[in-house]
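Colleague: Below is the structure, and that's it, no one-letter string:
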């Protein structure tokens, strides 16, 4: 486990200058490509209707409400909100949630696991001993036949 934590921490240190996870940036770039196909219509100061083919979604940047809800669920702007942000001349990459940042991931691996001595050096106290639970007889008639193994031969009458 200690080796896995160190490996993941070293992987995070190789992230680019923008400090966003690679998986998040890949998804953002795909959605930004999809956003270029969308058409946007302004209906108010911050409200937009974004159409992607036959699908239409409402994006309200002021109240942060989106009908597709991908941005709410994932923290990454969806193609519809990317198109609305680009129309408003806001850089959509700045709206990616903080939990995808390098700092958030580094906080995950901030506390290191300390090595533990071998099992023979562990202190065993009598107060921490575990005892088996009491066996309670089950209600109902006991089974009369035993369960046979799948490859066990079955004997029939007369054989």
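Modeller: Sure thing, it's come through. What you see is a predicted model, and the numbers here were worked out from it, not measured in a lab. Numbering: from 1, shown residues only.
Colleague: From now on I want contacts and neighbour counts done on CA atoms only, so please keep to that.
Modeller: Fine.
Colleague: How far away from the center of its chain is stretch 8-22?
Modeller: Remark: stretch 8-22 is offset 18 Å from the chain centroid, using C-alpha atoms, centre = their mean, to the nearest Å.
Colleague: Can you point out the buried residues in that stretch?
Modeller: Taking 16 or more other C-alpha atoms under 10 Å as the neighbour-count basis, stretch 8-22 is seen to contain the buried residues 9, 12, 19-21.
Colleague: Just give the nearest non-adjacent residue to residue 40, would you?
Modeller: Take residue 40 and drop its neighbours on the chain: the residue closest to it by C-alpha to C-alpha, 6 or more residues apart in numbering is residue 50, 4.4 Å away.
Colleague: In addition, the following structure is provided for comparison:
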């Protein structure tokens, strides 16, 4: 994430601090708005990036066979047998718990139950949560031309004397050799 952010502000970093911050504010302001409007226009249940991963898991799910054990617990066999508990949202492969995205076993189970795999994704990946995270905006600001003029002097911070004896630099003799300090030349 930091590399992506640094890549977007490459030109802004070489500017004066006020103009750099203004460029960063404008880029974040437009990013939030475009992300929100793009997601509003999409007719999806989960976020696009999660949907891409979920489609990959769905493509592998056709190899799995599902055997019901109870209404919420199932055995799923591919090249290895795993148990899937949809009540506790757990799978033996642990991919569903770790990422929140249904694994191929859960996708096969969703097909067996004639439900969508997207329903089993973690709630943070849903479209509503995505829109909720991008609902806040950054307000626009007027340019520097319209800023109020302030007549307060800007003084540097006071110099504080550090503890200890002050260092005295020795005055060098005009004939002293700079390559060999302490020795005089034959001049």
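Modeller: Looks like it arrived, so ask away. On a predicted model such as this, the values are computed, not experimentally measured, just so you know.
Colleague: quick one on the thing from earlier: looking at the buried residues of stretch 8-22 of the first structure, which is nearest residue 59 of the first structure?
Modeller: residue 20 (24.2 Å; C-alpha to C-alpha).
Colleague: which one in the second structure is aligned with the closest one?
Modeller: In the second structure, residue 20 of the first structure lines up with residue 46, judged by TM-score structural alignment.
Colleague: thought that match was touching residue 125?
Modeller: Yes: taking contact to mean C-alpha atoms under 8 Å, the distance of 5.5 Å between residue 46 of the second structure and residue 125 places them in contact.
Colleague: Give me the helices and strands touching the longest helix along the first structure, please.
Modeller: As far as residue count goes, and with DSSP state H defining each element, the longest helix of the first structure is helix 22-35. Judged by 3 or more C-alpha pairs under 8 Å, 6 or more residues apart in numbering; DSSP states H and E, the packing partners of helix 22-35 of the first structure are helix 79-87.
Colleague: what's the helix it packs on aligned against in the second structure?
Modeller: Residues 104-112 of the second structure are the counterpart of helix 79-87 of the first structure, counting by TM-score structural alignment.
Colleague: got the contact list for that stretch?
Modeller: 57-62, 64-66, 74, 76, 82, 84, 91, 96, 116-117, 120 (C-alpha atoms under 8 Å, 6 or more residues apart in numbering).
Colleague: what do you get if the cut-off is 6 Å, keeping everything else the same?
Modeller: Counting by C-alpha atoms under 6 Å, 6 or more residues apart in numbering, the neighbours of stretch 104-112 of the second structure from elsewhere in the structure are 57-58, 60-61, 116-117.
Colleague: same thing with stretch 63-73 of the first structure?
Modeller: For stretch 63-73 of the first structure, contacts defined as C-alpha under 6 Å, 6+ apart pick out 57-59, 77-78.
Colleague: Which of the residues you listed sits closest to residue 121 of the first structure?
Modeller: Relative to residue 121 of the first structure, the closest of the contacts of stretch 63-73 of the first structure is residue 77; by C-alpha to C-alpha it sits at 52.4 Å.
Colleague: what's the burial count for the nearest residue to the closest one once chain neighbours are set aside?
Modeller: Counting by C-alpha to C-alpha, 6+ apart, residue 77 of the first structure lies nearest to residue 71, which is 4.8 Å off, once chain neighbours are set aside. With neighbours defined by other C-alpha atoms under 10 Å, the count for residue 71 of the first structure comes to 21.
Colleague: How about the one 4 residues further on?
Modeller: Other residues lying near residue 75 of the first structure total 16 when counted by other C-alpha under 10 Å.
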